[in-house]
Structure formats: C-alpha cells, structure tokens
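Enquirer: return atomic coordinates for the entry below.
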Amino acid sequence: MTQPYVKQTIENQVGYIEFFHPAHNSLPGDVLIELAQTITNAGNNDAIKVIVLKSGGDRTFCAGASFKELININDEATGKVFFSGFANVINAMRKCPKFIIGRIQGKTVGGGVGLAASTDYCMATKFASVKLSELNIGIGPFVVGPAIERKMGLSAMSQIAIDADTFYPADWAKNKGLFTQVFETTEALDEAVKTTAEHLCAYNPEAMKEMKSIFWKGTEDWDSLLAERAAISGRLVLSEFTKETLKRFK
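Expert: Predicted coordinates for the structure are as follows:
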C-alpha cells in the first residue's frame, strides 16, 4: 500500500470505514475531508446500523497531522483550514446518529488520539500506546482537546498534553476511559470488534440514536468551539519556534 485512501465496506449491516496513509497513517487535508464525508454518508445510509473506524496497516493507528502539510503552511487562513479538517471529522463523528466503534491496532499520536476519543466505544491492542506531541512543536492539542477531555477527563488530558514526549501504554488509556478493552493481538481485537458491532446491529436503531445524543449532550457548541481552536493552532503553527522545529522533520 503506497497511496492514501479512505474506503468503506459493509458487512452484516456494519459499515467499516478505513483510512490509510503511507506515512504512519498521518492525515493530510484531503484525507481528512474524505474521512469526514464518508462518516457523514455512513450515518445517513440505511444499510448501515453500526460503524467501525479503523486504519490500514499493522502498526500505527494514526500519527496525527501531516508534517509535510504543516511545514508548508504560510498564513493563518491556510492554517485554520488545515486544523479545521480534524474539527470536521470530530464533528462528523459527534453528529453521526449511529454508534462508532474504534479499532485501534497500534500507536496513536496527536490528532489520532482525538479520533479515538471521538468514537463511542473504543477497543485496542496492547500496542496502542498514546501520545499528545503537539506541545513539542510549539502548538497544542487545541482542536482534539475537547474530545479527549470529554472521554478521559481534564486531569488525564492535561497530563499527556504537558508530557508531550511520552507514549502512555494502552492499559493506562484503558484505566482513564479511552479504551474499553485491550487485547493481546490484532486478531483478538478484530474478532471482538466484529462480534461487538454485529451484536449491536440487533438493537433498536432509534434507541441507539437517542442514547448517542445523550452521550454527546453538552457538545452542541462544538462547531464554533473547534473552529476557534483551529484558528489558535493555525496561528501558532506560524510561530518562529514551530517553523524552526518543523524544519527538523524535513
């Protein structure tokens, strides 16, 4: 696999949405746009009762923002548009009327932690350590922060945001509420995800829709909140500190 993609398959009324990028499943703007639209479409598809969000490859679930695109941001408007990509995916997941199960097979960084936190039920392997690295490059997890705080609490979110050098193990993430279960192997994870998703398909879709709206109560202002946060990141990515740091990734 060398080309980025977002694809959807349907099996036994479960919609599997998979994204991939050869750079450790990092997410450039075009992939973020396609991912948000695919989630929205799946939410409106009557053939799908439950959604599974996953990534391609065996190792990294998501490396977060594309450094290649970050390096090339030269004005605040472009920066806001880029970071709004993550906001749009999170809001698509929030507004989707169907449960979204996260399948996290490996390490997840930055925006990837935000995606995991925005699922409704997240399952992982023991290799799925998490890190919020944004402070390292002179910005912060502003866009994904509300989703992570909602799922893990302010204390856990602030801990990994400040300790931006450290990968926290999957069991830590489970104890903080990000993951519901942690499995020894990817094969065991896939079996559990399939079983859970297909079992949920037997439930009343209206009941699940109402439950989801309750789970996300209090987030009605996120369209504007996450846009404001994207503007903060879009401004900070232009700072001399961040520009000098990003040069080291070229």
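Enquirer: only C-alpha atoms from now on, for both contacts and neighbour counts.
Expert: Fine.
Enquirer: could I get the full set of strands for the protein?
Expert: Assignment of strands within the chain using DSSP state E yields the ranges 5-11, 14-20, 26-27, 50-55, 64-65, 100-104, 108-109, 121-125, 130-131, 181-183.
Enquirer: I'd like to know which elements the second one is packed against.
Expert: Secondary structure elements in contact with strand 14-20, counted by 3 or more C-alpha pairs under 8 Å, 6 or more residues apart in numbering; DSSP states H and E, are strand 5-11, helix 29-43, strand 50-55.
Enquirer: picking up where we left off before, can you list the strands of the chain in a markdown table and add distance to Ala192?
Expert: Output for the strands of the chain, formatted as a markdown table (distance: least, C-alpha to C-alpha, whole Å):
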| stretch | distance to Ala192 |
| --- | --- |
| strand 5-11 | 15 |
| strand 14-20 | 13 |
| strand 26-27 | 26 |
| strand 50-55 | 12 |
| strand 64-65 | 25 |
| strand 100-104 | 10 |
| strand 108-109 | 20 |
| strand 121-125 | 8 |
| strand 130-131 | 21 |
| strand 181-183 | 9 |
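Enquirer: in a markdown table: those strands, plus distance to Gly85 and mean neighbour count.
Expert: Formatted as a markdown table, these follow (distance: least, C-alpha to C-alpha, whole Å; neighbours: other C-alpha atoms under 10 Å):
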| stretch | distance to Gly85 | mean neighbour count |
| --- | --- | --- |
| strand 5-11 | 14 | 15 |
| strand 14-20 | 14 | 22 |
| strand 26-27 | 9 | 27 |
| strand 50-55 | 17 | 24 |
| strand 64-65 | 10 | 24 |
| strand 100-104 | 19 | 27 |
| strand 108-109 | 16 | 26 |
| strand 121-125 | 21 | 25 |
| strand 130-131 | 20 | 25 |
| strand 181-183 | 28 | 20 |
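Enquirer: quick one: closest of those strands to Ala227.
Expert: The closest of the strands of the chain to Ala227 is strand 64-65. By C-alpha to C-alpha, the value is 16.3 Å.
Enquirer: need the helices and strands packed on strand 14-20 in TSV (columns: distance to Glu76).
Expert: Output for the helices and strands packed on strand 14-20, formatted as TSV (distance: least, C-alpha to C-alpha, whole Å):
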stretch	distance to Glu76
strand 5-11	27
helix 29-43	15
strand 50-55	30
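Enquirer: compare with the first, here's sequence two:
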Amino acid sequence: MEAFVTSEIAGGVGTVTFFHPQGNSMPGVQLARLAAEIKSLGDNPDVRVIVLKSGGEKAFCAGASFSELLSITNEADGKAFFSGFANVINAMRKAPKLVIARIQGRAVGGGVGLAAAADYTLATEAAAVKLSELTIGIGPFVISPAVERKIGTSAFMRMSINATQFYSAAWAHEKNLYAEVFDTIEALDGAVAALAGKLSAYNPEAMKLLKQVAWEGTENWDALLAERAEMSGKLVLSDFTKQALNALKGS
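Expert: Sure, this is the predicted structure:
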C-alpha cells in the first residue's frame, strides 16, 4: 500500500487516518497533510470529536522518516522538516474539538508526541513507547512539551536518556500517557467507538471550553515548537547523525 492521509465524518465523529508502509513513519508531506486534516476537522461544524489513528495492525507511528532525514542538507530544510511534527501537535492542541488517539502498536519518537498531544489516548498492550532520538544524535525537542505535559519531566528524561529501551503500554498507562489499555485491537476499537459516540452527543461548547481550560499555559507553543524544530534541524546535519542514520538504514 502507498502512503496516505484520509479523513471521514460520521455521526459527529471526524476520523483522520495516516499510513506509511515503513512502519507508519512520517515524511514531511505526510505531516503537512495530517496537520491540515486535523485543522479541517476542527473547523468543520459537523464534527464534534476527532479520532486520530494509523493504518495497519503493527506500529502506530515509527517517528520521523529516516530517508527524509538523510536528505536534509541545510538548517532551513532541517527546521522545515521538524516543524512538520510541531504543526501536527499544534493542530491537535488548537483544534476546538477533543482529540482521541487510537494507538494500536508501538510508538517511537514523534509517534509518542502524537499520543501525548491527544486529549484522551487509548492503546493496546502492544503499544510500547520509545524516545530513540539520542541514539541518532538529536533529541526529542519538538515533542518534549507535549510528552512532559502528560508524563512529567522525570519520566520524560528517563525515556530520553535510556533511548534504546521500549517502555511497555502498562508503564505508559501508569505515567498517564495512555488513559486506557486493552488486550486486543478489537477491544480498542470498541472502546474508541463507544467514547467517540458518547462525546458526539455532548454539548460542543462545553467540550470546547473544557479543552481550553486543559490547555491553559500552552499559548506560546507556536513559537516554542518552532524554536525546538530549529534545534533539531541543526543537529540532524551532524556527521554523527548522518552516520547513525546510514547504519540504521542499512541494518
């Protein structure tokens, strides 16, 4: 299957789905489409709640596209690429609708950021998480505000420093990254549908105000995440990162 980002609306629920054959990794064009679809659903009066999901039954999101990272040759392009994740996180944050994330499998790097930026995240037991950025010479700078907001600085630093370890879905649940964890994808899908159905019947103005209250203090994230994207955009040009990416690509 080829990569895609799609959205559909049914019964007041707007569902946006992304897919990439390489573990649902995210090249820049995918990130731009995802941010645009989330904004579109947020602006659509027929949508009362947004569900974010990825295609397939394995990884939820493997993070940044290694191939695209290797193609970056200057700081401007580096900042532009990492701004893609920033734009998706900010689209989720600023959408006037609650965002439910469905995490059916492993989430790495930017995938953890997407899970953290949702207002309510449900997952399966297979949805382990990892922040592997240090292993390739960069850091989880763009996603750190969203991840720290959900799990706290201590847990964020633990994941960032122990960058080769996957942390279980149970651990992510304990640290409040996941609100609920299920045995199977079928059970996950049932819970997502049930929750989205309930929310679609609630007062949209009340949910909008609830979201505003929950995200108070993040009004500077447009500028903050742009600064973090610039940090990553510089580091990705290093010899360390190029060598690490080539080694991983060839393994």
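Enquirer: drop the TM-score for these two in here.
Expert: Taking TM-score structural alignment, normalised by the length of the first structure as the basis, the two superposed chains have a TM-score of 0.99; 249 aligned residues with a C-alpha RMSD of 0.6 Å.
Enquirer: follow-up on the earlier one: tell me which of the strands of the first structure sits nearest to Asn204 of the first structure.
Expert: Asn204 of the first structure lies closest to strand 50-55 among these, at 11.2 Å (C-alpha to C-alpha).
Enquirer: and the closest one with strand 121-125, angle?
Expert: Strand 50-55 of the first structure runs at 40 degrees relative to strand 121-125, counting by axes from the mean of the first three to the mean of the last three C-alpha atoms, to 10 degrees.
Enquirer: contact partners of strand 50-55 of the first structure?
Expert: The contact list for strand 50-55 of the first structure, computed with C-alpha atoms under 8 Å, 6 or more residues apart in numbering, reads 13-20, 25, 42, 61-62, 98-104, 119, 193, 197-198, 200-201.
Enquirer: next, count neighbours for the residue lying closest to Asn12 of the first structure once chain neighbours are set aside.
Expert: Nearest non-adjacent residue to Asn12 of the first structure, counting by C-alpha to C-alpha, 6 or more residues apart in numbering: Glu198, 6.8 Å away. Neighbours of Glu198 of the first structure under the rule other C-alpha atoms under 10 Å: 18.
Enquirer: distance between stretch 61-72 of the second structure and the chain's centre?
Expert: Counting by C-alpha atoms, centre = their mean, to the nearest Å, stretch 61-72 of the second structure is centred 15 Å from the centre of its parent chain.
Enquirer: can you pull the contacts of the spatially most central residue of the first structure?
Expert: Residue closest to the mean C-alpha point of the first structure, counted by C-alpha atoms, centre = their mean, is Leu115 at 1.2 Å. By C-alpha under 8 Å, 6+ apart, the contact set of Leu115 of the first structure is Val89, Ile90, Val144.
Enquirer: for Asp239 of the second structure, same thing?
Expert: Under the criterion of C-alpha under 8 Å, 6+ apart, the contact list for Asp239 of the second structure is empty.
Enquirer: could you check how far the counterpart of it in the first structure is from Phe82 of the first structure?
Expert: When the first structure is aligned by TM-score structural alignment, Asp239 of the second structure is paired with Glu240. In this view, Glu240 of the first structure and Phe82 of the first structure are 19 Å apart by C-alpha to C-alpha, to the nearest Å.
Enquirer: max-length helix in the first structure?
Expert: Ordering each helix of the first structure by length in residues (DSSP state H) puts helix 76-95 first.
Enquirer: by how much does it deviate from the second structure on average?
Expert: Helix 76-95 of the first structure: mean distance to aligned residues in the second structure after superposition is 0.3 Å, counting by mean C-alpha distance after the TM-score superposition for the first structure.
Enquirer: now do that helix: which elements does it pack against?
Expert: Here helix 76-95 of the first structure touches helix 29-43, helix 111-118, helix 222-236, going by 3+ C-alpha pairs under 8 Å, 6+ apart.
Enquirer: turn those into a markdown table, including distance to Val182 of the first structure.
Expert: Shown next, in a markdown table, are these (distance: least, C-alpha to C-alpha, whole Å):
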| stretch | distance to Val182 of the first structure |
| --- | --- |
| helix 29-43 | 25 |
| helix 111-118 | 13 |
| helix 222-236 | 29 |
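Enquirer: for the ones you listed, which one sits closest to Ile73 of the first structure?
Expert: Ile73 of the first structure lies closest, by C-alpha to C-alpha, to one member of those: helix 222-236, at 8.4 Å.
Enquirer: list the buried residues in the longest helix of the first structure.
Expert: 76, 78-95 (16 or more other C-alpha atoms under 10 Å).
Enquirer: so how far is Pro204 of the second structure from Ser40 of the second structure?
Expert: Separation of Ser40 of the second structure from Pro204 of the second structure (C-alpha to C-alpha) stands at 16 Å.
Enquirer: for Lys249 of the second structure, same thing?
Expert: 46 Å.
Enquirer: which one of these two has more residues nearby?
Expert: A direct count of neighbours by other C-alpha under 10 Å for Lys249 of the second structure and Pro204 places Pro204 higher, at 18 against 11.
Enquirer: contacts only, for the more buried one.
Expert: Applying C-alpha under 8 Å, 6+ apart to Pro204 of the second structure gives the contacts Arg48, Lys97.
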